[in-house]
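S.K.: The amino acid sequence is not available; the structure is as follows:
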């Protein structure tokens, strides 16, 4: 009975995370990880979430790939990959709780300012993607929060929902593949991880599908507001979980 309730709870969490991912093109790991990490061993939860994240991103990109801007994405990816090892080293130097608290507070502040109508448009987006990618890589290497910096920047630039979803999804797919490769090399893709992923894929699929259908009802303005609320929620959750 307990194992059945446990499985149902995991399915519900993954479906909800999938819905948010399908709707905004980010947020799956931010929602799924805190819950799954409390229900299954952390060493299994992390690779399961990354593998499911890859599946969600592949689903989203099938309908958005035409809007991917490779000229901007490659700069973002390269900057992130170069900064990720520094982020891992940063985690060794700084207290993880302090790092999460500061990051969460910063994300909430920027998201709140944008919700209140304060934006700081950057004219040279291609150049700006370098520091954005580096910040994303630093956070990915230290506390696995690569999505919010990119999402905040795209929102600040008032990027249309199609371009927003396409670019952040393409970026996430590359990071997912590289991360899964490192997990495979490190022997983290165990039979338990693969089995757990297979059990949760159907609920993830349903959630993402519902999110993709729901996004069609939102215009660019409402999409931007929704994305900012999700970003701010992730920052608040980061602070609360740390406390």
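M.R.: Alright, I've got the coordinates. Here the structure is a predicted model, which means the values were calculated and not measured.
S.K.: From now on I want contacts and neighbour counts done on CA atoms only, so please keep to that.
M.R.: Will do.
S.K.: what about residue 134, how many neighbours?
M.R.: Residue 134 is flanked by 25 other residues according to other C-alpha atoms under 10 Å.
S.K.: count of residues packed around residue 156?
M.R.: With other C-alpha under 10 Å as criterion, residue 156 counts 21.
S.K.: Next: residue 241.
M.R.: A count of neighbours around residue 241, defined by other C-alpha under 10 Å, yields 12.
S.K.: and if you look at residue 11?
M.R.: By other C-alpha under 10 Å, the residues close to residue 11 number 19.
S.K.: what about it, which helix or strand?
M.R.: Using DSSP states H and E, the secondary-structure element containing residue 11 is helix 2-24.
S.K.: Show me what counts as buried in that helix.
M.R.: Of all the residues in helix 2-24, those buried under the rule 16 or more other C-alpha atoms under 10 Å are 7, 10-24.
S.K.: Kindly report the same for stretch 70-78.
M.R.: Applying 16+ other C-alpha under 10 Å to stretch 70-78 flags 72, 73, 74, 75, 76, 77 as buried.
S.K.: repeat for stretch 165-182
M.R.: For stretch 165-182, a neighbour-count test (16+ other C-alpha under 10 Å) marks 165, 166, 167, 168, 169, 170, 171, 172, 173, 175, 176, 180 as buried.
S.K.: putting a second one here so we can go through both:
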């Protein structure tokens, strides 16, 4: 067995990290967002932020086979890939900040982003203007910077897509395709800046079945007629994760 895999399996809190992965997958499967909002604040209780980002990004490959096929036929591809391209270009700056900032500051940034996003969602905040290409590029770039630093690629894009004027089903599909794709594309950028370890990659491989099981369960639970209930459940879990991820508890 490779030494890096042994190290990943010997991590303190591995059981809790896998449980968090399943929970994040379930919420992502039925709500269409929220996986990183749940995983990152909780996983960084046991893992260094860069380690957690890398492992979770690799585990997101599972979504290519579980949630993306259904979303692909509904998503607005041109608009979504504009966001992906801009986020890809913005991510290196966020990764640089992840590399140079103190770990506790990164954990605070993760938890704060989660809680602010939750407050905006619950308050019904929306971007109210029909977006053009320039707006999508700006939103994508800002998402890349925030995601590179915190591993949270969703907050800005979720709020943006909610107010972009698309049907709920299309918004959900756009978000799923974006989050899955950009999570995978950030991995070579982390490797280029020296933040992608073999142990993190092996942990991502170990997490894949857990994440796949979670997303499948979430998809099986999804019923369009219960969308409001799903959002409320997701909000409650995200809020608890954000509070628990604050460094004051560690």
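M.R.: Perfect, thanks for sending it. Source: prediction; values computed, not measured.
S.K.: and which of the buried residues of stretch 70-78 of structure 1 is nearest residue 50 of structure 1?
M.R.: residue 77 (17.1 Å; C-alpha to C-alpha).
S.K.: Show the contacting residues for the closest one.
M.R.: By C-alpha atoms under 8 Å, 6 or more residues apart in numbering, the residues touching residue 77 of structure 1 are 133, 171, 174, 175.
S.K.: Tell me the counterpart of residue 13 of structure 1 in structure 2.
M.R.: By TM-score structural alignment, residue 13 of structure 1 lines up with residue 20 in structure 2.
S.K.: Quickly find the element holding the closest residue to its match other than its chain neighbours.
M.R.: Closest residue to residue 20 of structure 2 apart from its sequence neighbours, by C-alpha to C-alpha, 6 or more residues apart in numbering: residue 39 at 5.9 Å. Element membership for residue 39 of structure 2 (DSSP H and E) is helix 35-43.
S.K.: Kindly name the residues of structure 1 that line up with that helix.
M.R.: Counting by TM-score structural alignment, helix 35-43 of structure 2 sits on residues 28-36 of structure 1.
S.K.: residues of that stretch that come out buried?
M.R.: Applying 16+ other C-alpha under 10 Å to stretch 28-36 of structure 1 flags 28, 29, 30, 31, 32, 33, 34, 35, 36 as buried.
S.K.: can you redo the residues you listed as CSV with distance to residue 43 of structure 1?
M.R.: Conversion of those to CSV gives the following (distance: C-alpha to C-alpha, whole Å):
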residue, distance to residue 43 of structure 1
28, 18
29, 15
30, 17
31, 17
32, 14
33, 11
34, 13
35, 14
36, 11
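S.K.: and which of those is nearest to residue 58 of structure 1?
M.R.: residue 28 (12.9 Å).
S.K.: Surely that closest one and residue 15 touch.
M.R.: No - between residue 28 of structure 1 and residue 15 there is no contact, the gap being 9.5 Å when judged by C-alpha atoms under 8 Å.
S.K.: Turn the contacts of residue 77 of structure 1 into CSV, columns for secondary structure and distance to residue 158 of structure 1.
M.R.: Output for those, formatted as CSV (DSSP: H, G, I helix; E, B strand; the rest coil; distance: C-alpha to C-alpha, whole Å):
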residue, secondary structure, distance to residue 158 of structure 1
133, helix, 18
171, helix, 18
174, helix, 24
175, helix, 24
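S.K.: Mind telling me what residue 53 of structure 1 corresponds to in structure 2?
M.R.: Alignment note (TM-score structural alignment): residue 53 of structure 1 maps to residue 60 of structure 2.
S.K.: Please give me every residue in contact with its match.
M.R.: Listed by C-alpha under 8 Å, 6+ apart, the contact set of residue 60 of structure 2 reads 180, 183, 184, 208, 211.
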